[in-house]
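> pasting the structure only:
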């Protein structure tokens, strides 16, 4: 089991770095969620193989250094925009500085740490690992989507505004099959899509952007790829974007968004690689094979506390440990 380990890490992963980035506490509530989002994305992708030492290192890096750098880049961008006839990078609610940054850092960390045991066969075949709990996955996804609607798209949720829209949606609902896991991941991707330009998309443009990207895997594709490509899409599909109003201004927004997204990805991935080079040298980058098989709730130094205490679960854990040893 790895439940206690995940809960512990998610509980403390935003406790470092806020003061370096924002100083005063007048924006604590909203920016706290930004720090928690960035660090928890990395933790989720490093699930079941990350040591506590590695977790502490990259949490300090992401929330205390990465976000501070992106805030600095944002300040420079605003300064340049005032001197370049209004040309500026467009990202309404952190698609680049949160999702693309965290996804790039996650990519570097996952590559340096290596895959989980038995995740890939020698011939390259991928072994699917089922969800720990469908109801808990639903609950987390529901909270995520609800929170994103609250701080991000509260005034852009009027999708059914024309006659016949409801009939079209109903026909799709009753004539297609639904996969719950894919649906949960789709909701994540959709919220990251709208994050960058929810204040600038028309309804049809938001729908087209959602169709262009289909990533049922989540994780790296949704965060790193999603965060970057949606920086590009907002420059294409917003009201004064390249598709609707082609001009030098819209082309410059596309260029600046693209360069800004690439810069964030290089910034996040490069610094994460440096951290993991040090962790690998001291053999702190991932847990042992036996710990990974048994679960971090039992063998991690910090936890050693199972999440479920029923006799049946404990009996299964003891039997599994006996077989492993």
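Yes, it's here. This one's a predicted model, so the numbers in the text were calculated from it and none came from an experiment.
> contacts, neighbours, all on C-alpha from now
Fine.
> Can you tell me what sits against stretch 56-74?
Applying C-alpha atoms under 8 Å, 6 or more residues apart in numbering, the contact partners of stretch 56-74 are 13-14, 16-18, 20-21, 35-36, 38-39, 97-98, 101-102, 105, 264, 267-268, 272, 275.
> C-terminal to the longest helix seen in the chain, what's the next element?
When the chain is parsed with DSSP state H, its longest helix is helix 248-281. Towards the C-terminus, the helix or strand next in line after helix 248-281, according to DSSP states H and E, is helix 289-294.
> hold the first one in mind and look at this next one:
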């Protein structure tokens, strides 16, 4: 009887501890989801600060509705395509969350909310790249499509047990899944949309269409940096013994700092001034770049990855102007270029001792993991470019993609929404 009672007590104690563990993991995942949601405010402030005052309400409305459209689209269709039972390309179950299963050892709704916050982040990246001249109805349609179809398909490949997951493609928190998707969509969108009126002179040189509020943009960057501590560490989907989330957190912070410094040095050399807007984008570039490898690299490697990201964002920003591609906030240089760099960097700096399938090239692992990372990254970029190119071209030919020249001149706040962001101030071009 005593032995029986002792065994029963032990089993009961283990059940209690398991309940506590699941509860703690659930709180952690929900807290991370709340932080990622708060990043929407960061995106809104960065984009609003970097554009002209007459379009502020428009860009904030797009940021606001992005999360709304993403939430509904991901609930209806996206989650099922991403995490439902299916094949290596797409899921076929769990639509409207009926019969859906959690992709982690936490309750389904906690896992869903965390993933939905990621969808919103991917969708809102495009707003900045196509800012100041895109029709609002066309943007809403884009936002629903990317959240319901394009993003979930890519997510299934990598995180839903799809073909890239089977190849051991590693993207811990979404450099490829989230940021390459959003950044490349912004690139193809702004190419099809064309540059803002007055952006380029007849000799091809760019004019400065100035940021209207750098302090707001700076606040946005700090909010995003803060939110990234949910974005990356939260992708552990559990607390464990704390060692993984601690590694991810320090790597996230170091890469952001190195990205800002790398961008500062690069722009100072190239244009003779340490431009604050590019320094801020350098911090974001470092954050984007470390998002894929944050769990698989050492802090020293994180500094190198982030520093290179800061260099790349400046070079890419100046390169877009050379090509007359008008990206008002640097959406593609920050998210597209560095999303791809971050995913590829796993194959260079990753360590098997930190959970990667094999060591990266720079640590004696050969080209195996690097080849997988290159394949996955290029495939995702091409898929987004083609699929979103089709979407934007169809929108252009049907309801129209761009506002009229007069509406662009007056500002989208008045033309699209009938409001002014700064009542009582006359906006002079």
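Sure thing, it's come through. Quick caveat, the model's predicted, so the values are computed rather than measured.
> From the contacts of stretch 56-74 of structure 1, list the buried ones, please.
Buried members of these, counted by 16 or more other C-alpha atoms under 10 Å: 13-14, 16-18, 21, 35-36, 38-39, 97-98, 101-102, 105, 264, 267-268, 272, 275.
> returning to that earlier point: in helices only, show me the contacts of stretch 56-74 of structure 1.
Counting by DSSP H, these contribute 18, 20-21, 35-36, 38-39, 101-102, 105, 264, 267-268, 272, 275 to helices.
> List the contacts of the counterpart of residue 100 of structure 1 in structure 2.
Structural alignment places residue 100 of structure 1 opposite residue 180 in structure 2 (criterion: TM-score structural alignment). Listed by C-alpha under 8 Å, 6+ apart, the contact partners of residue 180 of structure 2 are 335-340, 380-381.
> One more pass at 10 Å, please.
Contacts for residue 180 of structure 2 (C-alpha atoms under 10 Å, 6 or more residues apart in numbering) come out as 122, 125, 174, 186, 288, 332, 334-343, 377-378, 380-381, 384.
> which of those residues count as buried?
So, of those, 122, 125, 174, 186, 288, 332, 334-343, 377, 380-381, 384 end up buried under the neighbour-count rule (16+ other C-alpha under 10 Å).
> Keep only those of these that are in helices.
Secondary structure defined by DSSP H assigns 122, 125, 186, 288, 338-343, 377, 380-381, 384 of these to helices.
> Next, format those residues as CSV and append distance to residue 197 of structure 2.
Shown next, in CSV, are these (distance: C-alpha to C-alpha, whole Å):
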residue, distance to residue 197 of structure 2
122, 27
125, 22
186, 18
288, 30
338, 28
339, 29
340, 30
341, 32
342, 33
343, 35
377, 33
380, 32
381, 28
384, 27
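> From residue 406 of structure 2, how far off is the spatially most central residue of structure 2?
In structure 2, the C-alpha nearest the mean C-alpha coordinate belongs to residue 179, at 3.6 Å (C-alpha atoms, centre = their mean). Noted for residue 179 of structure 2: a distance of 33 Å to residue 406 of structure 2, by C-alpha to C-alpha, to the nearest Å.
> likewise residue 39 of structure 2?
For residue 39 of structure 2, the distance to residue 406 of structure 2 (C-alpha to C-alpha) stands at 33 Å.
> more neighbours, those two?
More neighbours sit around residue 39 than around the other of residue 39 of structure 2 and residue 406, counting by other C-alpha atoms under 10 Å; the figures are 27 against 10.
> My read is that the more buried one contacts residue 220, right?
Yes: with contact taken as C-alpha atoms under 10 Å, residue 39 of structure 2 and residue 220 are classed as touching, separated by 8.4 Å.
> how deep is the closest residue to residue 399 of structure 2 other than its chain neighbours tucked in, by neighbour count?
Across the structure, with C-alpha to C-alpha, 6 or more residues apart in numbering as the measure, the residue nearest residue 399 of structure 2 apart from its sequence neighbours is residue 138 (7.1 Å). Taking other C-alpha under 10 Å as the criterion, the count of residues near residue 138 of structure 2 is 18.
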